[in-house]
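> Would you be able to build a 3D model of this:
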Amino acid sequence: MSSKRIETKAVRTQIERTQFLEHSNPLYLTSSYVFDDAEDMRASFADEKERNIYSRYSNPNTSEFIEKVCLMEGAESGYAFASGMSAVFSTFTALLNSNDHIVSCQSIFGSTQTLFNNILPKWNISTSYFKINEVDDIESLIKPSTKIIYAESPTNPAVDILDLKRIGNIAKKCNLIFIVDNCFATPYLQQPIKFGADLVIHSATKLMDGQGRVLGGVTVGRADLIQNIYLFARNTGPALSPFNAWMLSKSLETLAVRVDRHCHNAMKVAEFLESHKTVNYVKYPFLKSHPQHDLARKQMKLGGNVVAFEIKGGVESGRTFLNSIQLLSLSANLGDTRSIVTHPASTTHAKLSEEDRLKTGITGGLVRVSVGLEHVEDIIADLEQALEI
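Now for the predicted structure:
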């Protein structure tokens, strides 16, 4: 199936049909599985026999979802988690030991930064940060104890673009694990493994589900690294539920058509905002005004569904804008069929200090729009009336 395109891989992943010969993979709501005899049971536990034992370890639905993501990302193996943050936490804690060190981009999701700044230090795991425009400084941050280089591209929430190939080359040169959060792009728009990533993480809650229904996360990549993550996760319990896996696997079948429309709408929204008198600037990867526009077009098929912009007037203007929205949703989620507006300084990144927020480009007037699947003229009309208040 490796020669097939991503859209086909998402739809035509081989499933194991039951005696009923179903066309669509059924839902396997079982916590455990039975064995043929005592020897079969012993071998399955003692020798890691490849079969389902317990749904915390594996389940036909989670296996199907993982296989689809691996095929789409070009990964060797993977493991699915209960949420995007459980994927992030488990991946790092499975691969790191006390006194290890991470080099990370400064511009990352607020909860990930809280993990690096407040939780991992409990085990003497430290993090050094580089800015979006300081990729050349990465090597100067690397220590003998450094194990991982971490990045998001596009970044959350300012949609900056990182040169994944350059970072991948640094990681390979220094024998480090390169991990990329590919949530904003999805494997349809970007495959970081092609640029040197060893592991790719997704919050499947976002565009992979695409309809605001279920939580989920997944890490895919090198089989040897995934084996360590699997052994950690099967003993600590952050597994994705079979029902959520079933939902996410079905959602992947429509990922391409949904993301195409998301990106079409987002580009129109970005162009509108860029021309509005109350907006200081707009950040969207496929706008020519984006600082990394050329790089975005090399790495990504389309620009994604997230648009960031700064309203003149700072925090109060941002709050007034959100209070004036009528059609779009006020939510901390993204990647939904419904368009969502978020004020990062007071929500997703509120727990960071103002200094840390400014380092990642989060000003008081910054607004993030997750552009949905409504008619684009209706989305723009709501944004326009809110900006005129």
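> Every contact and neighbour count from this point should use C-alpha atoms.
OK.
> could you list every residue that touches the residue lying closest to residue 371 once chain neighbours are set aside?
In space, not counting the residues next to it along the chain, residue 371 is nearest to residue 339; the distance is 4.7 Å by CA to CA, 6 or more residues apart in numbering. Applying CA atoms under 8 Å, 6 or more residues apart in numbering to residue 339 gives the contacts 328, 329, 369, 370, 371, 372, 373, 374, 379.
> Buried among these? Need that as a selection in ChimeraX.
In ChimeraX syntax, the buried subset of the contacts of residue 339 is picked out as below (16 or more other CA atoms under 10 Å):
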select :328,329,369,370,371,372,373,374,379
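> From residue 264, how far off is the residue nearest to residue 371?
Plainly put, residue 339 is 13 Å away from residue 264 if you go by CA to CA, to the nearest Å.
> which residues do those two both contact?
Common neighbours of residue 339 and residue 264, counting by CA under 8 Å, 6+ apart, are absent.
> run this one through as well so I can compare:
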Amino acid sequence: MTGFGTAAVHGDDGLVPGGAVAPPIVQSATFSAESDERFTEIATEARGSAFYTRYGNPNHAQVAAVVAALEGAETGLVTASGMGAISTVALALLAAGDHVVVQRSTYGGTTSLATGLLPRFGVDCTQVDQTDADAFARALRPETRLVLVETPSNPLLELTDLAAVVEVAHAAGALVVVDNTFATPVNQRPLAAGADLVWHSGTKFLGGHSDVSAGVVAGGAELIERVWRTSIVTGATLGPVDAWLLLRGLRTLSLRVERHNANALALAEALQGHPAVARVRHPGLPSHPQHELARRQMTGFGGVLGVELTAGRDGAAALLAGLRLAKRAASLGSVSTLVVHPRSMWAGIVDAEQLAATGIGAGLVRVSTGIEDTADLVADFLTALERVPT
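Here you go, the predicted structure:
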């Protein structure tokens, strides 16, 4: 295989029309055919890009090819958002009477899907502690169809042993679907560990510029076709302009992730031990309880860290108010450093009981480092901490 930078730039070679160096935006909802025979062909082609944009579009095909190259997948599929991606996967692969295993520490939207929406359609769900590989084995049933994994997890930065979970899930006949949003394929390739599907909120690191909402799924061609056939019914269609923006972001992914990794680790090292900080969560720190697992299954430790303030919610509020470079905003993976108080943000996503079960403390601040100069970013946080109560 080629390197990640090369794959990001050349993964869609052959799909760009003409001699264009920058792919054109194909802003067409539908496509014509020169004959009845050709119309039948394009109308029945799986994941085609020349019939109707809800079925596929040239810009969709380009993004899917690049993501597949980065993830080591046979093929891929784009959707209108990350939640559009995982919801479509669930609707494609589950039916009433099935069972799903999902981590307790995972993105709030995924929790709401698994524990709130799917049970309404007769799908049962069991939540497990992702740091305990045996917990997955204990939760599996004969009717288990999917195991939903996110590693590192949002926002607690806990890890899942991918190889161990894949082994027990496959032995029980279940598929493993991994949210690789935090790690990105530059730092982690779940399919190489045996996972069946990998998905991303492309809004985050893949797009990288906070200017597009998108989702991506990648994996084997047979599974992706099943997901695609559901996607044309659900209609979570990515617009051509958004697909083009996502493709543009992917071109620089390996360069940006290198800086994200460096900034997050430098900031984590600078903040741990500060009197106003109770704990820093980042898998690159030797103090992380799963640091050795991170070293084993990741090639980089990611651009996100959690900072728990000694003074709880008051400390978190003081830190957020004191920052000048970092922006208080939802989402992550941007060229700008973004900070958020997860307990406040997720109060509108999951119910109070589920929120309490997540283990997200009132003093936790999630930090998604951007690509600013490392020294400037560290100085901004240390200055802000001067006004944080201890």
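> What lines up with the residue nearest to residue 371 of the first structure in the second structure?
Matched to the second structure by TM-score structural alignment, residue 339 of the first structure sits across from residue 337.
> Could you measure from that match over to residue 184 of the second structure?
Counting by CA to CA, the separation of residue 337 of the second structure from residue 184 of the second structure is 17 Å.
> cool, and residue 238 of the second structure?
20 Å.
> what's the answer for residue 126 of the second structure, then?
26 Å.
> Those two: which has the busier surroundings?
Higher neighbour count among residue 126 of the second structure and residue 184: residue 184, with 27 against 17, using other CA atoms under 10 Å.
> how about the closest residue to residue 16 of the first structure other than its chain neighbours, secondary structure?
Counting by CA to CA, 6+ apart, residue 25 is the residue found nearest to residue 16 of the first structure once chain neighbours are left out, at 7.8 Å. Under the three-state scheme (DSSP: H, G, I helix; E, B strand; the rest coil), residue 25 of the first structure adopts coil.
> Map residue 25 of the first structure across to the second structure for me.
Match for residue 25 of the first structure (TM-score structural alignment): residue 23.
> cool, and residue 129 of the first structure?
Using TM-score structural alignment, the partner of residue 129 of the first structure in the second structure is residue 127.
> Verify the stated contact: its match with residue 106.
No. In this structure, residue 127 of the second structure is not within contact of residue 106 by CA atoms under 8 Å, at 10.1 Å.
> the more surrounded of those two?
For residue 127 of the second structure versus residue 106, neighbours defined as other CA under 10 Å are more numerous around residue 106 (23 against 18).
> residues in contact with that one?
Counted by CA under 8 Å, 6+ apart, residue 106 of the second structure has contacts 149, 150, 153, 154, 155.
> 10 Å instead?
With contact taken as CA atoms under 10 Å, 6 or more residues apart in numbering, residue 106 of the second structure is in contact with 130, 148-158, 179, 358.
> And for residue 196 of the second structure?
Counting by CA under 10 Å, 6+ apart, residue 196 of the second structure touches 73, 146, 166, 170, 174-178, 190, 218-220, 223.
> hmm, try it at 8 Å
By CA under 8 Å, 6+ apart, the neighbours of residue 196 of the second structure are 175, 176, 177, 219, 220.
> the strands in the stretch 51-200 of the first structure, which residues?
Counting by DSSP state E, counting those that start in this stretch, residue ranges of the strands within the stretch 51-200 of the first structure are 77-81, 101-105, 126-130, 146-152, 177-181, 199-203.
> Alignment lookup: residue 243 of the second structure to the first structure.
Using TM-score structural alignment, residue 243 of the second structure pairs with residue 245 in the first structure.
> Please name the nearest non-neighbouring residue to that match.
With CA to CA, 6+ apart as the criterion, residue 245 of the first structure has its nearest non-adjacent residue at 5.0 Å, and that residue is residue 62.
> May I ask you to confirm that residue 378 of the second structure belongs to a strand?
No. The assignment for residue 378 of the second structure, made by three-state DSSP, is helix rather than a strand.
> That one maps to what in the first structure?
So residue 378 of the second structure corresponds to residue 380, using TM-score structural alignment.
> shouldn't that match be in contact with residue 272?
Yes. Using CA under 8 Å, residue 380 of the first structure is in contact with residue 272, at 7.3 Å.
> quick one, which of these two is more surrounded?
Looking at residue 380 of the first structure and residue 272 with other CA under 10 Å, you find the greater number of neighbours at residue 380, namely 19 against 14.
> quick one, what contacts the nearest residue in space to the more buried one that is not next to it in sequence?
Using CA to CA, 6+ apart and skipping the chain neighbours, the partner closest in space to residue 380 of the first structure is residue 269 (6.2 Å). Applying CA under 8 Å, 6+ apart to residue 269 of the first structure gives the contacts 307, 371, 376, 379, 380.
> where's residue 269 of the first structure relative to residue 294 of the first structure, distance?
20 Å.
> next one: residue 236 of the first structure
Taken as CA to CA, the span from residue 236 of the first structure to residue 294 of the first structure is 43 Å.
> same deal with residue 163 of the first structure?
Distance from residue 163 of the first structure to residue 294 of the first structure, by CA to CA: 11 Å.
> So for these two, which residue has more residues nearby?
Neighbours were counted for residue 163 of the first structure and for residue 294 using other CA under 10 Å; residue 163 has more, 18 against 14.
> Trace the more buried one over to the second structure, please.
In the second structure, residue 163 of the first structure lands on residue 161 (TM-score structural alignment).
> circling back: buried by neighbour count, from the contacts of residue 106 of the second structure: which ones?
Using 16+ other CA under 10 Å as the burial test, the contacts of residue 106 of the second structure include 130, 148-158, 179, 358 as buried.
> so which pair among these is furthest apart in space?
Comparing all pairs in those by CA to CA, the longest separation belongs to 179 and 358, at 17.3 Å.
> which residues of the second structure does stretch 187-195 of the first structure align to?
Counting by TM-score structural alignment, stretch 187-195 of the first structure corresponds to 185-193 in the second structure.
> and the gap between the closest residue to residue 29 of the second structure other than its chain neighbours and residue 62 of the second structure?
Nearest residue to residue 29 of the second structure, sequence neighbours excluded (CA to CA, 6+ apart): residue 53, at 5.1 Å. As judged by CA to CA, residue 53 of the second structure and residue 62 of the second structure stand 14 Å apart.
> which residues of the stretch 251-389 of the first structure fall in helices?
Counting by DSSP state H, counting those that start in this stretch, the stretch 251-389 of the first structure has helices at residues 255-274, 293-299, 314-324, 354-359, 376-387.
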